[in-house]
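> Sequence first, then the predicted structure:
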Amino acid sequence: MSALQSLFNIQFPLIQAPMAGVQGWELAAAVSGAGALGSIPCAMLTPDAVRDAVTHFRARADRPVNLNFFCHQPPEPDPEGQQCWLEQFLPWYAELGLEVPSAPAGPGRLPFNKVIADLVTELAPEVVSFHFGLPEPSLLEQVRSSGASIISSATTVEEACWLAQNGVDAIIAQGLEAGGHRGMFLSEEISTQVGTFALLPQIKAAVKVPVIAAGGIADAAGVQAALALGADGVQVGTAYLLCSEANTSAVHRAALQSPGASQTVLTNLFSGRPARGIVNRMIRELGPFNPSAPSFPLATAASAPLRAQAEHLGSGDFSPLWAGQNVTGCLSIPAAELTLALVSDLKPSVSSS
């Protein structure tokens, strides 16, 4: 039994990555029911929606659950900057016959706060994970007092050491291959980001808590390779995007199954923070990184109406098609079946209850 399996009371050292916008409690319940750790992304949910998701999860799966939250610093309002950003999209608004928004929208993702900390106390999840660092000490201590194990993502050795010094129970080593948002929080310098199998052994050597490998792991061989390199467990996200329990949109599913899925890049266009997704028209024409993009998460508003209209027309031209560098494991099968395939070379160690 690995330290991670004991810590989370799970049969297999596998975590389903929380993926906001493309999944809910259904995917998490299916994965937990199969003996791994299912995750519910909560950063875009209201407190009532989080409560509802956990209630449904508990009714479906009598297993541990991970609730995931963001810890970004809310940006200062910058109406002028957001208006300048919006103006870069005007030709596309005209092309699609859309009315240009009169005012920039507010943030669609809120950082962890006291209201959510109180909700964690109420719901008592077995695991709470954070992205972009950790919340302030008093909130972190409240989460710890709830009985939850605490994990967070590190994209560098320095971030891993910082997390360990601040009392996390395990660290996710997020390699450059991973899809979705980079968890980086000590630096915004992209050159600090390295691949999973370069990052993992360095973090293992630097900290004493369990380390979870993430990024580019899409099949049983990848799971075995990560464990052989010293990982206490693995986190898998992209491979679950085609599962029947995922809420992945039709255009996103089509993109994942297209030849273009082999070309992914880090981009700040969709949210203001670096995130890995499949190259589409918006990325090609604006370039992956644009210095005028508002701070996370304010960049999202400018393209949101374009995304909605394009998806209505069957196009992902303006959609964040998040995906890691390895989409070969994406299968249109039930999540429980995929979970068991990922751990097919492992033996269950405990029976969670």
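Ah, there it is. Since the structure is predicted, the reported quantities are computational estimates derived from the model, not experimental observations.

> okay, CA-based contacts and neighbour counts for the rest of this
Will do.

> Only the buried residues of the helix or strand in which residue 53 is found, if you could.
If you go by DSSP states H and E, residue 53 is part of helix 47-60. Across helix 47-60, burial judged by 16 or more other Cα atoms under 10 Å covers 47, 50, 51, 53, 54, 57, 60.

> try it against this one:
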Amino acid sequence: MPHALFGTRIIAAPMAGGTSTPAFVTAVHAAGGLGFLAAGYKTVDAMTAEIRNTRGSGARFGMNVFVPDRPRLKPTDGLRAELEAYRSELRVDAARYGVQLPPLRFDDDDHWQAKIDALLEDPLELVSFTFGLPGAEVIRALRRAGSAVLATITTEAEALQAAERGADALVVQHASAGGHSAAFLPGCVQPATTAELVARVRSAVGLPLIAAGGVMDRSGLDAVLAAGADAAQLGTAFLRTDESGARQLHKDALASPHFTRTRLTAAFTGRQARALVNEFVRDHPHAPEAYPAIHHLTAPLRAAAAAAGDPERLNLWAGTGWRQARTGSVAEVVADVTAGLPAGD
């Protein structure tokens, strides 16, 4: 049986940047899954508006929040020099579209405290975090308000730290997942598969686990459940669906034979993220790891590429199983992945 905290084996990943819309999350709920809105990149007003919208549909859902990396907001002189060099490198890309690169920005914590305050004032059932762990006092406050807290981790060491801080459940993210890595502790190496990572984390902590990374079909779901996961989180599998808010350019690229592999890259945002390998990824293999400064630096380039219909300079997030991403409805994807599961499971 699915864990009571989730009520389902299928979780839709919170895909920031416009993919996880209220309509998408509502469709996931209607299909028997559990969706998460994404607070990342949004103002507090935009976040709360999406909460109201989704609540109005009657859907069960959660909210995902980016944890700011405080040291990156106060970069060393050496990192500033690396960023200025990368900014110079990007001038060739900017000239392609006739856009101006913005000055480097180090003041963006994604409205962290205001978002936490809003979630405490008007609590949700589920709040998840990525890019790090909130402080124990934040976790305690959210739990007192009635929210269950989910932490996204990538290693046993991160899992143990999240458990010590009071997280109710863990999203166990493997490097095969599309989009940004949630890793926040250095020096840890993952095993080859998501199932192996889940097994390691299951041996380290007793919390409910959601497996994330490369789950595209029933066999992938079976593998992570057998390893000890209570549910699987799917992102790439939903990208091409009718209800997904992803750009059509992104959806089309996932089906294009032109793109033949994925890679982790910091070129677009300054944080490692798995994407289809396009010209921008190939041209900038040594981008500094400095999120969100690089996110802001490349924003006009990405916007111009999208406007021009140019997939070669767009962040085409994709997990390693991207070739299996299908068109159709969210309900059809959920039905495919769960086909044959015993009743009630």
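Good, I have the coordinates. Here the structure is a predicted model, which means the values were calculated and not measured.

> TM-score of the superposition?
Between these two chains, after superposing, the TM-score reads 0.91 (TM-score structural alignment, normalised by the length of structure 2); 339 aligned residues with a Cα RMSD of 2.1 Å.

> What is the corresponding segment of structure 2 for stretch 276-285 of structure 1?
Under TM-score structural alignment, stretch 276-285 of structure 1 corresponds to residues 274-283 of structure 2.

> How about stretch 237-250 of structure 1?
So stretch 237-250 of structure 1 sits over residues 235-248 in structure 2, by TM-score structural alignment.

> for that stretch, how far is the first residue from the last?
The first residue of stretch 235-248 of structure 2 is 16 Å away from its last residue (Cα to Cα, to the nearest Å).

> What are the buried residues along that stretch?
Under 16+ other Cα under 10 Å, the buried positions of stretch 235-248 of structure 2 are 235-247.

> and those, which of them are in helices?
Nothing among those maps onto helices, per DSSP state H.

> And the contacts of stretch 60-80 of structure 2?
If you take Cα atoms under 8 Å, 6 or more residues apart in numbering as the criterion, stretch 60-80 of structure 2 is touched by 14, 25-26, 29, 34-40, 54, 106-110, 112, 124-134, 288, 290-292.

> how about residue 317 of structure 1, what does it touch?
Counting by Cα under 8 Å, 6+ apart, residue 317 of structure 1 touches 280, 281, 282, 307, 310.

> residue in structure 2 matching it?
Under TM-score structural alignment, residue 317 of structure 1 pairs with residue 312 in structure 2.

> and the gap between residue 245 of structure 2 and residue 46 of structure 2?
16 Å.

> Repeat that for residue 345 of structure 2.
35 Å.

> Let me see the contact set for the residue nearest to residue 103 of structure 2 when sequence neighbours are not counted.
Nearest residue to residue 103 of structure 2, sequence neighbours excluded (Cα to Cα, 6 or more residues apart in numbering): residue 297, at 7.3 Å. Contact partners of residue 297 of structure 2, counting by Cα under 8 Å, 6+ apart, are 87, 101, 102, 103, 104, 105.

> SS state for the fourth one?
Meaning residue 103 of structure 2. coil (DSSP: H, G, I helix; E, B strand; the rest coil).

> how about the strands in structure 2?
Here structure 2 has its strands, by DSSP state E, at 10-12, 34-38, 61-66, 126-130, 148-153, 169-173, 179-180, 209-212, 231-234, 262-265, 273-276.

> so which of those strands comes closest to residue 284 of structure 2?
Nearest to residue 284 of structure 2 among the strands of structure 2 is strand 262-265 (8.6 Å), distances taken as Cα to Cα.

> whereabouts in structure 1 does the closest one align?
The aligned range for strand 262-265 of structure 2 is 264-267, by TM-score structural alignment.

> Equivalent analysis for stretch 326-337 of structure 2, please.
Mapping stretch 326-337 of structure 2 onto structure 1 (TM-score structural alignment) gives residues 331-342.
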